[in-house]
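> sequence and predicted structure are below.
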Amino acid sequence: MTLPLPTPDPRARRRLEIGLALLADGQPAEAADAIRAAIEIAPGDVEIHYALGQALEAAGGDAAAAYRATLELDPEDRMGAAVRLALIGAAPAPAQLPEAHVRTLFDQYAPRFEASLVDALHYRGPALLRRAVDRVAPATLSVDGHLDILDLGCGTGLAGAAFADRRRRLDGIDLSLGMILQAMARKLYDRLEPGEIVAALAGWPERYDLILAADVAVYIGDLAPLFAAVRPVLRPGGWFALTAESHDGEGWRLGGRHRYLHSPGYLAAVAAATGFAVTEVEAAWARTENGTPLPGWVAVLRAA
């Protein structure tokens, strides 16, 4: 159960706003001073401690104590302090982003998600998945061209919309209730379930021809639990299609944007260990950052 954060103190919040404005203006040391003044007023405010960590990090100082204080005040880690600790080398990289952090992020993001992602970041993950699936699983392979589909991390339903004409049944899971409510408005899904993907799949009653994971792997470092949870929910010979961001090394690593990067070799190893054959892997970018496409790949795996 996620506990509510304390009600913010208006005086502390005014000082926090000044600090954040200074930070945005390129004055991190002055920002840290303003934020420390806010902490003196409201020492239990999680967001203020996190902001102090950001300011100290930008100033080249020791931000670890501020991030640890954030975690002590909010062990569920809605701010993602554990991620920052890992990125500054003060803690190991977590195997996935904290659930509360992802849920909070997307609950806040849901009303403007599509405008931001599609218009500003040129997101095309669902289109990449559709193109890849149509290559390896054309409509001629099924009697009526339709598939039973499960959309993991369904968000507002962008991937569901991309596969609307191929669905016999379409279900979705997402950690954010705010996103689920947006997806419901599309009236495409037969079932929508809020929850963490791996836990939800453990008791999932349906079986599918195709499971989609558009922009899901970027929030998970160790993909083995996800792949292992997906495999029993697929029918024999079913497909698992996903997008990810890539890096030139081996395995997985945590990137500076709070997103995980995975090598194609890592994908192949995890697939083999969890009962999948790699049908296709294509280098492709799914979104941009500051106008620059982010290296990535789209893959289709088949249940052995």
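Arrived safely, thanks for sending. Numbering: from 1, shown residues only.
> CA atoms for contacts and neighbours, from now on please.
OK.
> for the stretch 151-300 of the chain, which segments count as strands?
Using DSSP state E, counting those that start in this stretch, the strands of the stretch 151-300 of the chain run over 167-174, 191-194, 208-213, 234-245, 252-254, 260-262, 276-283, 288-289, 292-293, 296-303.
> Ala21 is nearest to which of the ones you listed?
strand 288-289 (22.5 Å; C-alpha to C-alpha).
> measure the most centrally placed residue in the chain to Trp252 for me?
Closest to where the C-alpha atoms of the chain average out (C-alpha atoms, centre = their mean) is Tyr219, at 3.7 Å. Remark: distance between Tyr219 and Trp252 (C-alpha to C-alpha, to the nearest Å) = 11 Å.
> quick check: neighbours shared by the two?
Shared contacts of Tyr219 and Trp252, defined by C-alpha atoms under 8 Å, 6 or more residues apart in numbering, comprise Tyr260.
> can you list the strands of the stretch 151-300 of the chain in CSV and add distance to Gln27 and mean neighbour count?
Output for those, formatted as CSV (distance: least, C-alpha to C-alpha, whole Å; neighbours: other C-alpha atoms under 10 Å):
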stretch, distance to Gln27, mean neighbour count
strand 167-174, 38, 21
strand 191-194, 41, 17
strand 208-213, 40, 24
strand 234-245, 32, 23
strand 252-254, 27, 21
strand 260-262, 29, 25
strand 276-283, 39, 17
strand 288-289, 24, 14
strand 292-293, 26, 12
strand 296-303, 34, 23
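> take this one as well and set it beside the first:
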Amino acid sequence: MNGTANQSSGNLVLDRRFAWAQAAAHEGAHEAAAEILEQILAEAPRWAAAWFALGEAREKAGDHPGAILAFQHLAAADPSGLLGADLHLARLGAGAAPERAPDAYVRGLFDTYAARFDAHLTGDLAYRAPQLLTQALRAACERRRQIFHFPRVIDLGCGTGLMARSLSPHFDEMHGVDLSPLMIEEARHTHLYASLHVGELVAFLQERPAQSAELVIAADVLVYLGALEATFAEAARVLTSGGLFGFSVQQGDAQGWVLGQDMRYFHSRAYLARLGATAGFEVISLDAASSRKDAGHDVPGLVAILRRA
């Protein structure tokens, strides 16, 4: 659960019972946890964190309908989408997947562990999207006999600045955007960005002048977006002729995009190629590569470099 979610009901007794329910769930007693949570919710029916915990407990207890009902109540109690109710309902087959994860959900997710983000990704998850993208960009430039250097770069979903570190010193100025204010603060410590902005990436691109960058980069951020039409169109608009759009995604088998059980989106090779052509891109490379691990296994992915015509 997003750490920014309100885990207090405002009632000390109910908060204590909520802690008991969490302890029971931690011990694997999911039915017992669910019973405690239902008693709590009878007195605090608008407490989103409790509905989330009940949904998790019911699902882990094997009560699929009960989990769906709890997440439906969560959707009503949490209209911002901070706890991802619509994503959970889609994952459980109880609704269509939204075209993107809610901004509040993504912001809360990354605000929660901004301080330990780098160690978690590069250690536990063996995260290597920045390195893979840097290698792919270098290869694309060599193939086209271009200098591996970019005057102006836009880093979408910049996070703590791992992409800037990997690509340095091959750019003159880099502008980063991220939904998480705490991630932006971490990126600021790198001193590699000309500017940093808190915001949604498509809206940020829409505010940039046309032909204002030679490279747009998106390292593992598109996994929180399903439909990518607007992203591709705006990336093409802000790039100069011959500019590059580099990104990594999780690879799916469907014709378009699909929400995975990991609450991230998967995109097919055919979908990305089709969007690229529509937006005026030439595919330089679209290669299979895993950018991270999940439960010790490589997550199938794609690393793409597209060139603006």
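Received it, and whenever you're ready, just let me know what you need. These numbers were taken from a predicted model, which means no experiment stands behind them.
> TM-score of the superposition?
Here the TM-score for the pair of chains, by TM-score structural alignment, normalised by the length of the first structure, is 0.94; 303 aligned residues with a C-alpha RMSD of 2.2 Å.
> on that earlier part again, residue in the second structure matching the residue nearest to the centre of the first structure?
Aligned by TM-score structural alignment, Tyr219 of the first structure pairs with Tyr224 of the second structure.
> pretty sure that match sits against Tyr265.
Yes: using C-alpha atoms under 8 Å, Tyr224 of the second structure makes contact with Tyr265 at a distance of 5.9 Å.
> show me the contacts for Ser290 of the second structure.
250, 298-302 are the contacts of Ser290 of the second structure under C-alpha under 8 Å, 6+ apart.
> residue in the first structure paired with Ala119 of the second structure?
With TM-score structural alignment as the criterion, Ala119 of the second structure pairs with Ala115.
> ok, now Leu14 of the second structure?
Matched by TM-score structural alignment, Leu14 of the second structure corresponds to Ala12 in the first structure.
> give the buried residues for the strand or helix carrying its match.
Taking DSSP states H and E as the definition, Ala12 of the first structure sits inside helix 10-24. For helix 10-24 of the first structure, a neighbour-count test (16 or more other C-alpha atoms under 10 Å) marks 12-13, 15-20, 22-23 as buried.
> for that helix, packing partners?
helix 28-41, helix 46-59 (3 or more C-alpha pairs under 8 Å, 6 or more residues apart in numbering; DSSP states H and E).
> residues in contact with it: which ones?
Identification of contacts with helix 10-24 of the first structure by C-alpha under 8 Å, 6+ apart yields 28, 30-35, 37-39, 41-42, 48, 51, 55.
> try it again at 6 Å.
With C-alpha atoms under 6 Å, 6 or more residues apart in numbering as the contact definition, helix 10-24 of the first structure has outside contacts at 31, 34-35, 38, 41.
> adding neighbour count, write these out as a markdown table.
Output for these, formatted as a markdown table (neighbours: other C-alpha atoms under 10 Å):
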| residue | neighbour count |
| --- | --- |
| Ala31 | 29 |
| Ala34 | 22 |
| Ile35 | 27 |
| Ala38 | 26 |
| Ile41 | 15 |
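> name the nearest residue to Leu192 of the second structure, sequence neighbours excluded.
Ala164 (6.5 Å; C-alpha to C-alpha, 6 or more residues apart in numbering).
> map that neighbour across to the first structure for me.
Checking TM-score structural alignment: Ala164 of the second structure goes with Gly160.
> with Arg46 of the second structure instead?
Under TM-score structural alignment, Arg46 of the second structure pairs with Gly44 in the first structure.
> three-state assignment of that match?
coil (DSSP: H, G, I helix; E, B strand; the rest coil).
> number of nearby residues for it?
Here the number of neighbours of Gly44 of the first structure (other C-alpha atoms under 10 Å) works out to 20.
> also the one 5 residues further on?
His49 of the first structure sits with 29 neighbouring residues when counted by other C-alpha under 10 Å.
> who's in contact with it?
Applying C-alpha under 6 Å, 6+ apart, we find His49 of the first structure in contact with 66, 70.
> gap between His30 of the second structure and Leu125 of the second structure?
28 Å.
> many thanks, have a good one.
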